[in-house]
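Peer 1: What shape does this take:
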Amino acid sequence: MLEEEYQPRRELPPHLRKLPQPETPFAYRMRDAVPADLPAVREIYNYYVANSTVTFDEDAMTLKEWKAKYAFLQKLGMPFIVAEAPSGQLLGYALVAPWKPKRAYRFTVENSIYLGPAAAGKGLGRALLGELIDRSKEAGLKEMIAVIADQGAEASIALHEKFGFVETGRMGRVGYKFDRWLGTIMLQRSLK
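Peer 2: Now for the predicted structure:
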């Protein structure tokens, strides 16, 4: 071995070294969704429509469709919340919608949580789901259902299980997207 291989590595003088930059904390606030949020909600959702199998929608939702959905959920008193960065950027959203249209199902809802790319992997999904559960209880809802794709949504399944959701069923090959068959996993949690 050569002698130079054993010599310590030289360092830059202190005045030439880069100072470590403090990490900017991931900050957000949660609030009720308002109509002005709907264009950003649409963009977040449509990203998943075009790029993933976590939603079985194949066509992007229009702003008109989001406005109708928002009005319907408001009329029913269903929670629809957003997470907003200090800059005003919408980071994600969570909502519940009626599980089925028949009156007997009126206390059972299905949840939806979607995060923008800047918010993935930072604990925001957990925060949104916790807040959604609390607000759903306050609204008098009794059961919450999550219908999750059986491929590509492992993080969503794990998140729901951490909140006490239990698997109640599976359906195979009920959706066809991106030239492949997909199934669903149903999880349920009591809000009592």
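Peer 1: hey, let's count contacts and neighbours off CA atoms from now on
Peer 2: OK.
Peer 1: residues touching residue 70, list them.
Peer 2: residue 35 (Cα atoms under 8 Å, 6 or more residues apart in numbering).
Peer 1: Then it would be within a strand, right?
Peer 2: No: according to DSSP: H, G, I helix; E, B strand; the rest coil, residue 70 belongs to no strand; its state is helix.
Peer 1: and residue 96, which of the three is it?
Peer 2: Under three-state DSSP, residue 96 comes out as strand.
Peer 1: And for it, the neighbour number?
Peer 2: 25 (other Cα atoms under 10 Å).
Peer 1: give me the element the closest residue to it other than its chain neighbours is part of.
Peer 2: Spatial nearest neighbour of residue 96, excluding adjacent residues (Cα to Cα, 6 or more residues apart in numbering): residue 111 at 4.4 Å. Using DSSP states H and E, residue 111 falls within strand 108-115.
Peer 1: what do you get for residue 176?
Peer 2: Using DSSP H and E, residue 176 falls within strand 166-177.
Peer 1: can you list contacts of that strand?
Peer 2: Identification of contacts with strand 166-177 by Cα under 8 Å, 6+ apart yields 53, 56, 58, 181-189.
Peer 1: Any chance of a PyMOL selection covering the buried ones in those?
Peer 2: Applying 16 or more other Cα atoms under 10 Å to those, the buried members can be selected in PyMOL as follows:
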select buried, resi 53+56+58+182+183+184+185+186+187+188+189
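Peer 1: To check against the first, give me the structure of this:
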Amino acid sequence: MSNNNSYKIRLATADDAEALLDIYRYYVEKTAITYEYEVPTVSEFKSRIEKVLEYFPYLVVEEGSSADDSENAGSTRIVGYAYASKFHERAAYQWCVEMSIYLHKDCKRNGLGRALYEELEKRLKDMGILNLYSCIGYPEKEDEYLTYDSVRFHEKMGYKLIGHFHKCGFKFGNWYDMVWMEKIIGEHGDDPCIINSQHS
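Peer 2: Sure, this is the predicted structure:
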């Protein structure tokens, strides 16, 4: 992380939609990290945020100018976000979530992804979530649109590869694979607590 800036993780609001969409836009238009073809509208993205927040934490990380940077004092910008969503609608899956994370394209490899995921994991564990899953685009060989970076990141975060689907996504004239990764963060007892939708 830069010595000239400080970082703060907080719960997202629907009002963050435009800033988050600005980050996501790059991944839709320039990468196969997401298999979405069209950039959502701000209104659609706002609805996605609100839907997640009904059940799970949706976190953003803000970069703020340091106290000794008088020219930009008090200014902040969102440089990444991470959230959990339902792994499946059926009730028996309520202790599982799917994880998602996106950082501004110029803010990678500086610890922000780890900080976001660790905070999200802590909040999910406090809710009683036990299983974390991530669905990740995976190339047969790395190219300009997709690398193995996301898999490597999740491995460092303690995730294990549990499934591999071949040539299931087509984007930019290429077929891409998809893998599932899993991390267990709690004990699977005989009488797990029912998950509610309250979070902070």
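Peer 1: Fetch the TM-score of the aligned pair.
Peer 2: Superposed pair, TM-score by TM-score structural alignment, normalised by the length of the first structure: 0.83. Supporting alignment: 169 aligned residues with a Cα RMSD of 1.4 Å.
Peer 1: Now for the corresponding residue of the second structure for the residue nearest to residue 96 of the first structure, how many residues are close by?
Peer 2: Matched to the second structure by TM-score structural alignment, residue 111 of the first structure sits across from residue 99. When counting by other Cα under 10 Å, one arrives at 20 neighbours for residue 99 of the second structure.
Peer 1: Can you give me the distance of the counterpart of residue 46 of the second structure in the first structure to residue 36 of the first structure?
Peer 2: Correspondence of residue 46 of the second structure to the first structure, assessed by TM-score structural alignment: residue 67. Distance, residue 67 of the first structure to residue 36 of the first structure, using Cα to Cα, to the nearest Å: 10 Å.
Peer 1: Which one's more surrounded, those two?
Peer 2: Ranked by neighbour count (other Cα under 10 Å), residue 67 of the first structure and residue 36 place residue 67 first, with 16 against 9.
Peer 1: Next, the spatially closest residue to residue 119 of the first structure that is not a sequence neighbour: secondary structure please.
Peer 2: Nearest in space to residue 119 of the first structure, with sequence neighbours left out and distances taken as Cα to Cα, 6+ apart, is residue 91 at 5.8 Å. Using three-state DSSP as the criterion, the local structure at residue 91 of the first structure reads strand.
Peer 1: for residue 91 of the first structure, what are its contacts?
Peer 2: Residue 91 of the first structure touches 82-85, 115-119, counting by Cα under 8 Å, 6+ apart.
Peer 1: Identify the residue of the second structure aligned to it.
Peer 2: Under the alignment (TM-score structural alignment), residue 91 of the first structure maps onto residue 79 of the second structure.
Peer 1: That match and residue 24 of the second structure: what is the separation?
Peer 2: With Cα to Cα as the criterion, residue 79 of the second structure and residue 24 of the second structure are 11 Å apart.
Peer 1: repeat for residue 152 of the second structure
Peer 2: Distance from residue 152 of the second structure to residue 24 of the second structure, by Cα to Cα: 20 Å.
Peer 1: quick one, helices of the second structure?
Peer 2: Using DSSP state H, the helices found in the second structure span residues 17-30, 42-53, 112-127, 149-156.
Peer 1: Reformat the ones you listed into a markdown table and put distance to residue 5 of the second structure next to each item.
Peer 2: Listed next are these as a markdown table, based on distance: least, Cα to Cα, whole Å:
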| stretch | distance to residue 5 of the second structure |
| --- | --- |
| helix 17-30 | 19 |
| helix 42-53 | 27 |
| helix 112-127 | 12 |
| helix 149-156 | 23 |
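Peer 1: between these, which gets nearest to residue 65 of the second structure?
Peer 2: helix 112-127 (15.8 Å; Cα to Cα).
Peer 1: How many neighbouring residues does residue 147 of the first structure have?
Peer 2: 20.
Peer 1: Likewise for residue 186 of the second structure?
Peer 2: 13.
Peer 1: returning to what we had before: which one of the helices of the second structure lies closest to residue 3 of the second structure?
Peer 2: helix 112-127 (13.6 Å).
Peer 1: The closest one corresponds to what range in the first structure?
Peer 2: Using TM-score structural alignment, the residues of the first structure aligned to helix 112-127 of the second structure are 124-139.
Peer 1: which parts of the matching stretch are buried?
Peer 2: By neighbour count on 16+ other Cα under 10 Å, the buried set for stretch 124-139 of the first structure is 124-126, 128-129, 131-133, 135-137.
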